[in-house]
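> Got a predicted model here, sequence first, then my questions.
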Amino acid sequence: MGKITGFMEFARVKPAYEAPESRLRHWKEFVSPLTEEQARIQGARCMDCGVPFCTHGCPVNNIIPDWNDLVYRQDWKRALDVLLSTNNFPEFTGRICPAPCEAACTLNLNDTAVGIKSIEHTIIERGWQEGWVVPQPPARKTGKRVAIVGSGPAGLACAQQLARAGHSVSVYEKSNRIGGLLRYGIPDFKLEKSHIDRRLAQMEAEGVEFLPSTYVGRPEHAEDGLTVVTPEELLAQHDAVVLAGGSEQPRDLPVPGRELRGVHFAMDFLRQQNKINHGDRIAKPINAKGKHVVVIGGGDTGSDCVGTSNRQGAASVTQFELMFRPPEEEDKLLTWPYWPIRLRTSSSHEEGCQRDWAVGTQAFEGKGGKVEKLVATRLEWLKDKATGQMKMREVKDSRFEIQADLVLLAMGFVSPVRSVLDAFGVDADGRGNARANTDDYCSSRAKVFAAGDMRRGQSLVVWAIREGRQCARSVDEYLMGASVLPR
C-alpha cells in the first residue's frame, strides 16, 4: 500500500450529515461525499494486510485494496476503472449498502474499519463529474435476443452485462417507471432517483430497451391499464428469458384486528411516498401526518418507515422488534470477519423514534373499523437444550397497550409472487423462490433463468447486483457456447 503506516496515523472520518431538524423538511439526500483529500487520507488507512478479507466480505468481490491505494495516490480514473470492473452500480451501493466489506476489514478486528463505503461513494461521484462514466456499446451484435423480467438491481446488472456482450436486451417492468426496488422501495432521502435515471440513459445508449407498465404473466393477474405479455409470447420472441423480479410477498401478521383501517404493509406506504415525490397522484395516500405510528419490524425497511413517517409529520413513531436487543458492540474475536449481530442505529432513528425489543404483537383494537391501539406482550428468548435453537415465550403478566393510529408491517418478505413462477411453469424451492443454483442460474424450464431476490429470497442490493452479473455470464455461455463476461 502507498502509506504503509497510514492505519496507525489516521482516524476514520465519516461523511458529513445534514442536521436532523433541517433534513426532516425535505426528501433529498443529506449525506455528502468525502472531499478528495479526506478520501485520500481514508485510503491511506488501508493496511498491507496480506489477505484482503474485505474483498471476500463484499458480495461482488470489489477489489478494495487496489482502489484504496489508487485513491491515496490520487489516480482517480484508474480507481474508477477498478471499481467498475466488479460493480455495475457503485452509486447505489455507495449510498445504501450496509457494507459487509467493512465488517470483514482486517483493521476492524482491533480498530475502526477503513471507510470503504464512503471511498466508493467518492470515487463514483468523481467519475460522473469528470464524464468518465460513458456508454460502452458492443463492437458487434450477436443477433440474440434476451428478455429480462424485473428492473431492480439484479435485472439492470444482468441487462447491462448482456448488452455489452452484444445481445439485444429488453427489460420488462410492471411499474410505471424502471428501477424496481431502487425506484419505489428505497426512500429518496437515501437514494435520489436521478442516480437511477442517469444510469438508465447510459444503458439505453448501450442498446437496452426498457418496457415499463408491462406485466409478464397471465392477463387475469395483471392490474388494469398494464400491457400484458404472456410467457409463451416472451419465449417465442427471445432466445433466453431471465426472471429477476423481487421477493414481493410480504410477511403478514395474522392477529385479531388485522383487518382494521390503518394497518398497512410497509412497502405499500413507502411506494406511495416515492410515487408522490415523482409527481404521481395517489387517490387515498397512506399518510402519517399527526398520527401515532407504530412500525413492526426492526430491519432496514422498518427504518425507512421511521424516516418517512417523520418527514410526513407524525406525532410520534415507535418501532417494535420481535428479537432481543442486540449488544452495543460485537465480540469481534468471535464474529470477525463475518457480519456481526450488534445494535445498529440508522440516520432515521436519530431523527426521532422510540425503539423497543422482544415485543410480540397480540392484537389491534379500534372503533368504527379504524385502528386505535396495539396490544402487545414482552418476550424472553431461551436456548432449547435439545436443539440449541433460540425459542421465545411470553413473559407472564407483561401485557401492555400503545396508541396506534397507523401501523406499518415491516417484517420482511417471504417469497416472490407465486403467480409469476406458475405462469412460466418454473419449479420453486422449499421457501417459494425460483429453483436455480448459482452455477448456471438455470430454472427448471428451458431458456428460462432466475437471479436476484426471486431466486435467493429477500437480500441486499449488492447481492442482487452479484447475481445479475453472474446470471448474465451464464446466459451468454448458453447463447454463444462461451463467454468473456466476468463472473
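Yep, that arrived. Numbering: from 1, shown residues only.
> For the rest of this, base every contact and every neighbour count on C-alpha atoms.
Noted.
> what number of residues lie near Ser194?
The tally of other residues near Ser194 (other CA atoms under 10 Å) stands at 11.
> Then Arg466?
Counted with other CA under 10 Å, Arg466 comes out at 25.
> how about the nearest residue to it, chain neighbours excluded?
Val60 (5.1 Å; CA to CA, 6 or more residues apart in numbering).
> Could you list the buried residues of stretch 143-159?
Under the neighbour-count criterion of 16 or more other CA atoms under 10 Å, stretch 143-159 has 145-159 buried.
> again with stretch 249-262
In stretch 249-262, counting by 16+ other CA under 10 Å, buried: Pro250, Gly257, Arg258, Leu260, Arg261, Gly262.
> Check stretch 331-348 too.
Those would be Trp336, Pro337, Tyr338, Trp339, Pro340, Ser347, Ser348, for stretch 331-348 by 16+ other CA under 10 Å.
> Where does Trp420 sit, in terms of helix or strand?
Check again: residue 420 is Val, not Trp. Under the criterion of DSSP states H and E, Val420 resides in helix 418-424.
> dropping in the other structure now:
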Amino acid sequence: MADPQGFMKYKREEPLHRPVPLRLMDWKEVYEEGREGLIEEQSARCMDCGVPFCHSACPLGNIIPEWNDLVRQDRWHEAFERLHATNNFPEWTGRLCPAPCEGGCVLGINDDAVTIKNIELAIVERGFDEGWVQPIVPTFDTGQHVAVVGSGPAGLAAAQQLTRAGHDVTVFERDDKIGGLMRYGVPDYKMEQRFLDRRLEQMEIEGTEFRTGISPTAADLAEFDAVVLATGAAIPRDLPVDGRDLDGIHQAMEYLPGANRVAAGELDVAPIDAKGKKVVVIGGGDTGIDCFGTALRQGAASVTQFDIRPRAPKTRAASTPWPMYPLVWRVATAHEEGEYTITGSEPPEATEALGLNARVTGEALGKRVFNVNTVAFHGSEGKVTGLSANEVEVIDGKRVPMEDTDFELDADLVLIALGFSGPERGGLPHELGIQFDDRGVMMRDDEYMALRTDLEGNFDGPVFVAGDNGRGASLIVWAIAEGRACAESVDRYLMGESNLPRAVEPKDMPIGM
C-alpha cells in the first residue's frame, strides 16, 4: 500500500529550470536534473486511492498508483515494466503531455496534485540509463504486410504494436525524417530530437521499416494486406482579415520546422527568422507557446502573444471542477522566459548571443495579452508593419468588441497559431474514397475501420484510421492511445483474434482533450 502520510510529509516539488539567459542561448531542454531522492519523495505523495481517477483521466489507462508506489519502494525496474505495459513512448508523453492525469488526481481536490508526469519521465529515463529499454523482436512472422501512413505518435504506436505482433510493417512519411510534428513542429527545448531517434532505432531493430520522402498513392499500397492512415490534422486554421496577404505573416507550421532544422544542424539559418524583429503570435495554445519560445531563442526584439480567451484564474475555475482537466493560470517555460527582465548582469556570452545590449535594461523579453481579437494587418511596400486589434468580452456565448479598446501594435513578423481544422482531403484519402464528417475528420467505425465510398480502381484492402485525422487535433497521449487500439483492430482483422491491448474505443473518446 502507499505511504499513508506521504502527502502530508512532502509538498509538490518539480525539477528546477535552467537560468533563462543561458537556456535562451541553445535549444536544449530547459529542466535541470532534480536532486537525489526527489522523485521517490514525490511518488510517496500518491495515496493509492480506492478509485484512482488519475487512471481514468489518462487516455492510455496508465496504471499510475502502481508505478508510483514501486518508485517509492525503490523498485524501479518493476515500475518501468508497469509503465511500458500501457505506453509505448513514455519519454515523449513525459515531456509533451499536459497531464490530464494530474487534473484527475484525488489529492488535487484540496492540495497540489502528485507530479505524475515527472515521475513517469524519471522512470523511463532510468530505464534508458540502466539498459532496460531493449528491442522486442517478434518470435514469429504472420506473413501479413501492413502499411502505416504517417509517422507521428499515432502511426508509430500502431507500427510498433503491429510489428511486435509479428506483422511486416512499413511506415511511410512524406518528410525527410520520421517523427511527424514531434520532429518538425515541437521545439527542441521541449523535446530534443535525440529522444525521438533512440526510440526509432529500437523500432528498426524490432523490424519496422521506415520509408521517408514519399506520399504513397493507392498503387504504392497494392502489396499490403491492410493500411493504417495516421496522417494527423495538418490543415491550419487561418485568419481571414484585411492585410492577410502581406509578407511577414505566416502560419505557425511554416515557421517552426525551420527552427527545428537549425537545431538539428540541417540549416545554418531558419527560412523565417525572428532575429531583431517585433513578433506577434496570434493564438494562446501550445503551438502559439512554441512560437513564443522559438522567437525568443532566435533573438526577437520583442514577442507579444495574443489570446482571445480571458486570463485563467489562479485556482481551478468553477467551470472545470475536479476531476476535469482544470482551467487554471499556467506559466509555460516559454512564458517564464518572456517574463524575464534584463538586469544588465547577464554573462557576456549571453549578452552577445541574445543581443541584450540592444535592449533596454529592465525590459521584459515578451508578454501575453488576453481578450484580444485581431481586426486587420497593415503594411508598407507589401510587408507587414503592424496590426489593429481590440479587446472582446463574451455576451450570450459570443465574443463582441468592447467599446474604446481599439489599439494598434507594430509587428515585423506575425505568426498565426490558431490550431488545426482537420486532415487533408486530397491525395491518398481521395484515392481511397475516405468519407469525412461535418467536423472535417475521417469517418470510421468502432473498429477504427475507415468508412469509404466505392471508387473503381481503388485499393480494395481494409483501411483503418488512427489519431488526429479521425478525432481532430488533440493530445499526444490520445494519439498513442488511438494507435495502440487501432493496432489491436488491425491485428484482429488479419488474424481473427488478437492479444494486443485495447484501452480505448472511438466512441468513448471526448473531443478536445
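Ah, there it is. The model shown is predicted, which means the values in this text are computed figures rather than measured ones.
> Can you pull the TM-score for these?
Laid over one another, the chains give 0.94 as their TM-score (TM-score structural alignment, normalised by the length of structure 1), with 466 aligned residues with a CA RMSD of 1.4 Å.
> Which single one of the buried residues of stretch 249-262 of structure 1 is nearest to Arg466 of structure 1?
Nearest to Arg466 of structure 1 among the buried residues of stretch 249-262 of structure 1 is Pro250, at 23.4 Å by CA to CA.
> Map that closest one across to structure 2 for me.
In structure 2, Pro250 of structure 1 lines up with Pro236, judged by TM-score structural alignment.
> How are the helices of the stretch 251-400 of structure 1 distributed by residue range?
Ranges of helices in the stretch 251-400 of structure 1, per DSSP state H, counting those that start in this stretch, are 266-277, 300-312, 332-335, 347-350.
> what about the corresponding residue of structure 1 for Val328 of structure 2, distance to Ser194 of structure 1?
Here Val328 of structure 2 is matched to Arg342 in structure 1, going by TM-score structural alignment. Distance, Arg342 of structure 1 to Ser194 of structure 1, by CA to CA, to the nearest Å: 33 Å.
> Arg164 of structure 1: neighbour count?
By the measure other CA under 10 Å, the count of residues near Arg164 of structure 1 is 22.
> Now it. Nearest residue, chain neighbours left out?
Closest residue in space to Arg164 of structure 1, ignoring its immediate chain neighbours: Pro138 at 5.0 Å, by CA to CA, 6+ apart.
> In structure 2, what residue corresponds to that neighbour?
Superposed on structure 2 with TM-score structural alignment, Pro138 of structure 1 falls opposite Pro138.
> same deal with Gly468 of structure 1?
Checking TM-score structural alignment: Gly468 of structure 1 goes with Gly483.
> Mind checking what secondary structure its match has?
Using DSSP: H, G, I helix; E, B strand; the rest coil, the structure places Gly483 of structure 2 in helix.
> Could you do Thr170 of structure 2 as well?
Three-state call for Thr170 of structure 2 (three-state DSSP): strand.
> Near it, how many other residues are there?
Thr170 of structure 2, neighbours per other CA under 10 Å, totals 20.
> go on, Ser380 of structure 2?
By other CA under 10 Å, the residues close to Ser380 of structure 2 number 10.
> And Gly397 of structure 2, by the same measure?
Residues near Gly397 of structure 2, counting by other CA under 10 Å, number 7.
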